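**Q** predicted structure and sequence below. I'll ask about it afterward.
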Amino acid sequence: MSRTLRIASVNVNGIRAAYRKGMGEWLEGRGVDILAIQEVRASRDDLVKLLGDEWTVVNHEALAKGRAGVAIASKLPIVEHRHEFGPDDFDSSGRWIEADFDIDGTPLTVVSVYVNSGEVDTPRQEEKWRFLEAMTERLPQLAGDDARVLVTGDFNVGHTKLDIKNWKGNVKRAGFLPRERAYLDRFFGALGEEITGADETIGTGHGWIDVGRVAAGEVDGPYTWWSQRGKAFDNDTGWRIDYHMATPALAAGASGYTIDRAASYDTRWSDHAPVIVDYTI
């Protein structure tokens, strides 16, 4: 017997501020079963207080107070959760958390990820390379035969020219560097096939599905993040950097892909919009 779950992901840009601006009202009316959150910038106590008793919450805070932070909130029981990720000397705190579920006997794993934003020719970009490399190692471990796994969140990379309105002006900036995009080429490349990345390097496809691109087709956007500066939101000069990346077995049951773009600039409660998908398992 199948069951449909609604899974949403959003970078809240500070959950306390988001709740002051209306996140709670949005969540109350959206029928979400599992919520992956990034850039929480708050403690577990804050999360539990804001979300309420109906949610089970697991989180991982950054070492630096008030920065990063990821969480998964669920109306379903969480069987187990993990946040170990990457090399022992690598600080991935506040950027990766996995939660396991049992959906009527079928295992499901949901990951909330917040990839470093990076900055060209700085240590921040070096940390981003290390994080993307760690993802390269972890993804095959998660994606076993017929596994149902969703890696969702803020990847801080626009995959192709369709994913950034002003792509020509960003080819040398973090977020749209060919080397960054090549990682996504491999993540979304056909399993086991030789993939030529945006930076012309050769790698092997991991076989994950970009649920948003499959749903939208080969069109510009739809975008999930807009700068707070100028008229970026009003002009829809955005980036698609928030993804639902699913194993084929899970993606096969995906439907209703939606980006909850605010009606107007002044009604936004984050600079990102929630990305929502229904999964039949």
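**A** Thanks, I have it. Numbering: from 1, shown residues only.
**Q** switch to C-alpha atoms for all contacts and neighbour counts from now on
**A** Will do.
**Q** residue 53 belongs to a strand, doesn't it?
**A** No: looking at residue 53 with DSSP: H, G, I helix; E, B strand; the rest coil, it is coil, so not inside a strand.
**Q** and residue 45, how far from residue 180?
**A** Residue 45 sits 35 Å away from residue 180, going by Cα to Cα, to the nearest Å.
**Q** for stretch 77-96, buried residues please.
**A** Under the neighbour-count criterion of 16 or more other Cα atoms under 10 Å, stretch 77-96 has 78, 81, 83, 85, 86, 92, 93, 94, 95, 96 buried.
**Q** thinking again about what came up before, residue 45 and residue 180 - which one has more neighbours?
**A** Taking neighbours as other Cα atoms under 10 Å, residue 45 and residue 180 compare with residue 180 leading, 21 against 9.
**Q** this is the other structure I want to compare:
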Amino acid sequence: MRVITFNTQGIEQAADNGFFDWMVQQDADVICLQDLRAKEYQLDDERYHPEGYYPYFFDAFEDGYSGVAIYSRHVPKAIMTGLGFELCDFHGRFIQADFDKVSVASLSIPSGLANEEAQAVKEEYMEHFLGHMKKTLRKRRDFIFCGTYSVAHKPIDLSNWYVNQSVSGFLQNERDWMEEILGDMGYVDTFREINKAERQFTWWPDYNRARSLNEGARLDYQIATANLRKMVKSVQVYRDQSFSEHAPVIIDYALDT
């Protein structure tokens, strides 16, 4: 099973930049998209409905804000939207598709870069999401949580990490939060199961040459339950084309949907 996660920063912009043309060539089983900035009714054009895929959307309440989607080659057994708290559900930040052997979710955690208020919102969201991850461990199935976590886990996941320790996305409490998920709780950073190299970034700031100089951060993950650790076959951050400030993360699992 091939799973792709990608933060579009606006699905219309990503489509204009050729994302869907690229997507249909990847032979992926599940594609998780975040930050659509459009509602489902605005996406009637055929380019948002590529042949061979079933799309599922969870809109943000506000126009032009957030929103997530899952594109699947197979009809899921069930679709779940939201996590039961306003910061998630009002802003359209979580959708999950249940298949026979695994559930795949598309999610986004808000950035705290704008100001202290934004950081406080982010931390409240992270606390709620941590509770969901704990509850998930009690379920008798495997999960892959795909999306933008807005946290660089370790120094190798951020350029110039030493001077960015007081910046949202690399604060000590944020890294501790990620470590609790990937350490104490036993979830797996599937990308790092295969690729241990430095500077494997998925996001680059919007300024000249950041991407070409590879000055960025790894903010986009596929985090899975422990049973899937040995199922990871190959991993890739796709950088050959630019569809947004983020790059698609492609991971192959020894699983069938």
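**A** The structure has been received and is ready for your questions. Computed from a predicted structure; not experimentally measured.
**Q** what's the TM-score here?
**A** Superposed pair, TM-score by TM-score structural alignment, normalised by the length of the second structure: 0.92. Supporting alignment: 252 aligned residues with a Cα RMSD of 1.7 Å.
**Q** quick one: which of the buried residues of stretch 77-96 of the first structure sit in helices?
**A** Per DSSP state H, helices hold no members of these.
**Q** which one of those residues is nearest residue 279 of the first structure?
**A** Using Cα to Cα, residue 78 is the member of these that lies nearest residue 279 of the first structure, at 17.2 Å.
**Q** that closest one matches what in the second structure?
**A** Under the alignment (TM-score structural alignment), residue 78 of the first structure pairs with residue 76 in the second structure.
**Q** who's in contact with its match?
**A** By Cα atoms under 8 Å, 6 or more residues apart in numbering, the contact set of residue 76 of the second structure is 97, 98, 99.
**Q** how many neighbouring residues does the counterpart of residue 127 of the second structure in the first structure have?
**A** Using TM-score structural alignment, the partner of residue 127 of the second structure in the first structure is residue 133. The tally of other residues near residue 133 of the first structure (other Cα under 10 Å) stands at 14.
**Q** quick one: residue 133 of the first structure is in a helix?
**A** Yes: under three-state DSSP, residue 133 of the first structure sits within a helix.
**Q** tell me the contacts of the closest residue to residue 115 of the first structure other than its chain neighbours?
**A** Nearest residue to residue 115 of the first structure in three dimensions, chain neighbours excluded: residue 155, at 4.9 Å (Cα to Cα, 6 or more residues apart in numbering). Residues near residue 155 of the first structure by Cα under 8 Å, 6+ apart: 113, 114, 115, 116, 241, 242, 243.
**Q** now the two most distant members of the residues you listed.
**A** For the contacts of residue 155 of the first structure, the maximum inter-member distance is 14.6 Å, found between 116 and 243 (Cα to Cα).
**Q** my hunch is that residue 144 of the second structure is in a helix, does that hold up?
**A** No: Residue 144 of the second structure: not assigned to a helix; according to three-state DSSP it is strand.
**Q** so what corresponds to it in the first structure?
**A** Under TM-score structural alignment, residue 144 of the second structure pairs with residue 150 in the first structure.
**Q** tell me the helix or strand right after the strand or helix carrying residue 50 of the first structure.
**A** Residue 50 of the first structure is part of helix 44-51, with elements assigned from DSSP states H and E. Using DSSP H and E, the helix or strand that follows helix 44-51 of the first structure towards the C-terminus is strand 56-60.
**Q** need the buried residues of stretch 77-96 of the first structure in JSON lines (columns: distance to residue 11 of the first structure).
**A** Formatted as JSON lines, these follow (distance: Cα to Cα, whole Å):
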{"residue": "78", "distance to residue 11 of the first structure": "21"}
{"residue": "81", "distance to residue 11 of the first structure": "20"}
{"residue": "83", "distance to residue 11 of the first structure": "18"}
{"residue": "85", "distance to residue 11 of the first structure": "20"}
{"residue": "86", "distance to residue 11 of the first structure": "22"}
{"residue": "92", "distance to residue 11 of the first structure": "17"}
{"residue": "93", "distance to residue 11 of the first structure": "16"}
{"residue": "94", "distance to residue 11 of the first structure": "12"}
{"residue": "95", "distance to residue 11 of the first structure": "11"}
{"residue": "96", "distance to residue 11 of the first structure": "13"}
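**Q** residue 253 of the first structure and residue 277 touch, don't they?
**A** No: assessed by Cα atoms under 8 Å, residue 253 of the first structure is found out of contact with residue 277, at 9.9 Å.
**Q** specify which residue of these two has the higher count of neighbours.
**A** Between residue 253 of the first structure and residue 277, residue 277 has the larger neighbour count (other Cα under 10 Å), namely 23 against 15.
**Q** any idea how far residue 170 of the first structure is from that one?
**A** Noted for residue 277 of the first structure: a distance of 29 Å to residue 170 of the first structure, by Cα to Cα.
**Q** cool, and residue 258 of the first structure?
**A** Per Cα to Cα, residue 258 of the first structure is found 26 Å from residue 170 of the first structure.
**Q** neighbour-wise, which of these two wins?
**A** More neighbours surround residue 258 than the other of residue 258 of the first structure and residue 170, with 17 against 13 (other Cα under 10 Å).
**Q** name the helix or strand for the more buried one, please.
**A** Secondary-structure assignment from DSSP H and E places residue 258 of the first structure in strand 254-259.
**Q** counterpart of residue 105 of the second structure over in the first structure?
**A** Aligning on TM-score structural alignment places residue 105 of the second structure opposite residue 111 in the first structure.
**Q** what packs against the helix or strand hosting its match?
**A** Assigned by DSSP H and E, residue 111 of the first structure belongs to strand 106-114. If you count contacts as 3 or more Cα pairs under 8 Å, 6 or more residues apart in numbering; DSSP states H and E, strand 106-114 of the first structure packs onto strand 34-38, strand 70-74, strand 96-103, strand 149-154.
**Q** columns distance to residue 21 of the first structure on top of those strands, output as JSON lines?
**A** Shown next, in JSON lines, are these (distance: least, Cα to Cα, whole Å):
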{"stretch": "strand 34-38", "distance to residue 21 of the first structure": "16"}
{"stretch": "strand 70-74", "distance to residue 21 of the first structure": "20"}
{"stretch": "strand 96-103", "distance to residue 21 of the first structure": "26"}
{"stretch": "strand 149-154", "distance to residue 21 of the first structure": "21"}
